[in-house]
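S.K.: how would this look folded up:
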Amino acid sequence: MSTQTDNHQLLIHCFQDSLTGAALKWYMGLDSTKIRTFNDLCEAFIRQYKYNLDMAPDRDQLCAMSQRDKETFKEYAQRWREIAAQIIPPPEEKEMTKIFLNTLGPFYYERMIASAPSDFTEMVNMGMRLEEGVRQGRLVRESVPTNSVRKFGSNFQRNKEREVSMVTHGRPQQQYPGYQPQFQQKPQQQYQQPYQPQFQQRPPQQYQQQPNNQNRIPRTPQFDPIPMTYAELLPALIE
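M.R.: The predicted model follows:
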């Protein structure tokens, strides 16, 4: 493959075959006009997934890890070691074994603290031997019951009720007379009718019936006689 370092088409093709999932979808969406060489593809890939460096696990995350339920010691050690390999800069072997020992439960911690090995592989083998001893019945691994707090709470509640009942029956209860408020009734006010003004009614006026004039005979106007004849009057009217 070292002889093909200048063959950019072959390198891009091999890089494409190594991608899966979201990375493959990102590669298929690239602009082919901007990716001409394998170096261009490497720079684009680094810009896309550079955020993984900022989200890389740190030592605080290693210290906060713990063994899960129904998880063997070997499985927990492998999961813890994979997270530790992502830390930059990587921890040294001595520091790594110290952090891993502090994440173990009381059963492993009490038996390994006295002779804790400085090699991580040896510490894993020691934990696996302790786990095998529990499986064979030679060692007893005590577990704190999860309902211990609930039992204590129920007993405390019962004792509290018992003390209250003793105090109640031992001493006579003091009775307080009930307070009954007294209200003064106000005298009822007599209702007075509102003032109504009185008006004097005038007597109806009597109208006199006027006499009917239908039986009267109309008068004919009388004029003085003309002192000439109509023939003599006509020329004067025309002028």
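
S.K.: CA atoms for contacts and neighbours, from now on please.
M.R.: OK.

S.K.: and the contacts of the longest helix belonging to the chain?
M.R.: In terms of residue count, the longest helix belonging to the chain (DSSP state H) is helix 148-170. Residues from elsewhere that reach helix 148-170 (CA atoms under 8 Å, 6 or more residues apart in numbering): none.

S.K.: measure stretch 104-120 end to end?
M.R.: Length of stretch 104-120, first residue to last, CA to CA, to the nearest Å: 13 Å.

S.K.: try stretch 129-143
M.R.: Note: stretch 129-143 ends 19 Å apart using CA to CA.

S.K.: list the buried ones in that stretch?
M.R.: Residues Leu130, Glu131 are the ones in stretch 129-143 that count as buried (16 or more other CA atoms under 10 Å).

S.K.: the longest helix of the chain: what's the following helix or strand?
M.R.: Using DSSP states H and E, the next helix or strand after helix 148-170 towards the C-terminus is helix 230-238.

S.K.: how about this one, so we can line them up?
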Amino acid sequence: MRKKTTENFCEYAIRWREQAARVKPPMKEFEMIDVFLQGQEPGYFHYLLSIVVKTFATVIKIGEMVENGIKSGKIVTQAALKATTHVIKNGSGNLGGQKMKEDVANVMSDTQIGPRGPIY
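M.R.: Take a look at the predicted model:
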């Protein structure tokens, strides 16, 4: 089950939990968390996996925090890193392509990605 583009992480997690509750025999809480985490996008998976959780509600709370971090730019996603790498390798295709490569390279060298997101 995938997250719809129209729903936030909390809505998706609740919808997923409702579907998981229908499984027979019922999954234990830790099994549900494990299966849910395995199905997450790399950006979420990385941050959710690094915490030890005891309840599904905690997973939802941390997932919301990750989602807000991605939206605010505090967390850099794998897709953003790949796009930046692509721009660096191929240029932008315009006359300012070299300047853009230099700007992106400077930003990338000034930013460290830590376990809790970018460190400036």
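
S.K.: one step back: buried residues of the longest helix of structure 1, list them for me.
M.R.: Buried residues in helix 148-170 of structure 1, counted by 16+ other CA under 10 Å: none are found.

S.K.: again, but for stretch 8-18 of structure 2
M.R.: If you call a residue buried by 16+ other CA under 10 Å, then stretch 8-18 of structure 2 has these buried ones: Phe9, Cys10, Tyr12, Ala13, Trp16.

S.K.: in helices only, show me those.
M.R.: Using DSSP H, the subset of the buried residues of stretch 8-18 of structure 2 located in helices is Phe9, Cys10, Tyr12, Ala13, Trp16.

S.K.: counterpart of Glu92 of structure 1 in structure 2?
M.R.: Counting by TM-score structural alignment, Glu92 of structure 1 lines up with Lys28 in structure 2.

S.K.: pull out the buried residues from the strand or helix carrying Phe30 of structure 2.
M.R.: Here Phe30 of structure 2 is covered by helix 29-38, with elements defined by DSSP H and E. Buried residues in helix 29-38 of structure 2, counted by 16+ other CA under 10 Å: Met32, Ile33, Phe36, Leu37.

S.K.: helix, strand, or coil at the residue sitting nearest the centre point of structure 2?
M.R.: Of all residues in structure 2, the one closest to the mean position by CA atoms, centre = their mean is Gly43, 2.3 Å from it. Classification of Gly43 of structure 2 using DSSP: H, G, I helix; E, B strand; the rest coil returns helix.

S.K.: who are the packing partners of the longest helix seen in structure 2?
M.R.: Criterion DSSP H: the longest helix present in structure 2 is helix 56-72. With contacts taken as 3 or more CA pairs under 8 Å, 6 or more residues apart in numbering; DSSP states H and E, helix 56-72 of structure 2 sits against helix 9-20, helix 29-38, helix 42-49.
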